[in-house]
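Participant: here is my input; please provide its structure:
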Amino acid sequence: MSWTDERVGTLKKLWLEGQSASQIAKQLGGGVTRNAVIGKVHRLGLSGRAAPSQPVRAALRPPRARTVQSPPSQPSAPRRIEAAEAPPPRPTPPSPRVVEPELPGTATVLTLGAHMCKWPIGDPSTSEFSFCGRRAGDGIPYCVEHAKVAYQPQAKRASRDSGADLARSLRRYI
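Facilitator: Next up is the predicted model:
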């Protein structure tokens, strides 16, 4: 599709009439898309429109009939107000109780909760595989006992970098 002088003139005329880019693309035909029209409008610098295009509105619906309640013609006799009985209290549903396993290693993938210890116990390829399942500490996935194993304090740098250990290990190879 190429923009001929005739097509550009038609585009400018339709754009200034307030037609949408989709409407213009349909009238131009020949493979002109809505996006092509928008691109050409921007390249030409056409911004002002006579009136923006208006979407087609559906037929107006008739207003709904309102029911008006007329006040009673004669005042009624004063009513006696009786004390309203309070409704009986509703029974509260039991809160879900987190069942903590008594023995470590009794939680499975299906029974493992958010605040349960996720320390794996056993071989994952066997049917006896499980998780610890005891109450986990705040912000960590393990119970206190397994957190001590998982989170070891860092060894002091001096003992790791001691030259004596290095010299001792190299003696084997000399």
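Participant: CA atoms for contacts and neighbours, from now on please.
Facilitator: Noted.
Participant: how many residues are close by Arg34?
Facilitator: For Arg34, the neighbour count with other C-alpha atoms under 10 Å is 15.
Participant: do the same with Ala147
Facilitator: Applying other C-alpha under 10 Å, we find 16 residues neighbouring Ala147.
Participant: compare with the first, here's sequence two:
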Amino acid sequence: MNWTDERVELLKKLWAEGLSASQIAAQLGGVSRNAVIGKVHRLKLSSRGRATNTQSRAKKPPRPAGSKSTSRTGSSRAIPQTVGANALSTAFQAQPVERVRPIEDVVVPISRRLSLVELNEHTCKWPNGDPLHEDFHFCGNEAMESGPYCTYHARLAFQPASERRRQR
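Facilitator: Here you go, the predicted model:
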């Protein structure tokens, strides 16, 4: 497929109108979505209209303020947003996390700050911090017989099946 001047002009026009790369490929014919995206990048097309986003918003009624989302707890919702010539850029809007368990009688253990070589089969192997930084360490408290973590970290790591089913 050759990019003629007419096809490039049509691509620019459709891109500015806010059509997706798939829609543009369908209108041009004989070209894939990826070819359209590649051409958009090579042409350094930066701004575009919002026709597709406004059409999809028009179909859905707006949610009332303060209403809860029906999506999973703690998930992020992807919001398509173009930035410069990056047609595939996506921004994420975090949603508040709802607690599954009540936060009562929680005792956070004081970490013994063990390094990797200090761990053994009886110590909690819960990592704390960034492994690339010097202050990285492991919990090191007494591990339960049934797993690699202390009681507190085991409750964080392993969620009962009944609670997982309830979240769906």
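Participant: TM-score for this pair?
Facilitator: The TM-score (TM-score structural alignment, normalised by the length of structure 2) is 0.32; 64 aligned residues with a C-alpha RMSD of 2.8 Å.
Participant: longest helix in structure 1, please.
Facilitator: The single longest helix within structure 1, with elements called by DSSP state H, is helix 5-17.
Participant: show me what secondary structure element comes after it.
Facilitator: Later in the chain than helix 5-17 of structure 1, the nearest helix or strand by DSSP states H and E is helix 21-28.
Participant: after that following helix comes which helix or strand?
Facilitator: helix 34-44.
Participant: give the other helices and strands that that next one contacts.
Facilitator: Where contact means 3 or more C-alpha pairs under 8 Å, 6 or more residues apart in numbering; DSSP states H and E, helix 34-44 of structure 1 is packed against helix 21-28.
Participant: and the helix it packs on, which residues are buried?
Facilitator: By neighbour count on 16 or more other C-alpha atoms under 10 Å, the buried set for helix 21-28 of structure 1 is 21, 23-25, 28.
Participant: do the same with stretch 10-17 of structure 2
Facilitator: Buried, per 16+ other C-alpha under 10 Å, within stretch 10-17 of structure 2: 11-12, 14-16.
Participant: now Asp165 of structure 1: which helix or strand?
Facilitator: helix 163-171.
Participant: follow-up on the earlier one: now for the buried residues of helix 21-28 of structure 1: which two are most distant?
Facilitator: Ala21 and Leu28 (10.4 Å; C-alpha to C-alpha).
Participant: just the element for Asn34 of structure 2, please.
Facilitator: Per DSSP H and E: helix 33-43 holds Asn34 of structure 2.
Participant: burial check on Lys13 of structure 1, number of neighbours?
Facilitator: Neighbourhood size, Lys13 of structure 1 [other C-alpha under 10 Å]: 13.
Participant: sorry, slip of the keys, the one I care about is Ala21 of structure 2.
Facilitator: When neighbours are defined as other C-alpha under 10 Å, Ala21 of structure 2 has 22 of them.
Participant: ditto for the one 5 residues further on
Facilitator: Burial of Ala26 of structure 2, expressed as a neighbour count using other C-alpha under 10 Å, amounts to 13.
Participant: do the same with Ala94 of structure 2
Facilitator: Ala94 of structure 2: 11 surrounding residues under other C-alpha under 10 Å.
Participant: just give the nearest non-adjacent residue to it, would you?
Facilitator: Distances taken as C-alpha to C-alpha, 6 or more residues apart in numbering place Ser76 nearest to Ala94 of structure 2, at 4.9 Å, with adjacent residues excluded.
Participant: also Leu11 of structure 2?
Facilitator: That would be Ile24: by C-alpha to C-alpha, 6+ apart, it lies 6.8 Å from Leu11 of structure 2.
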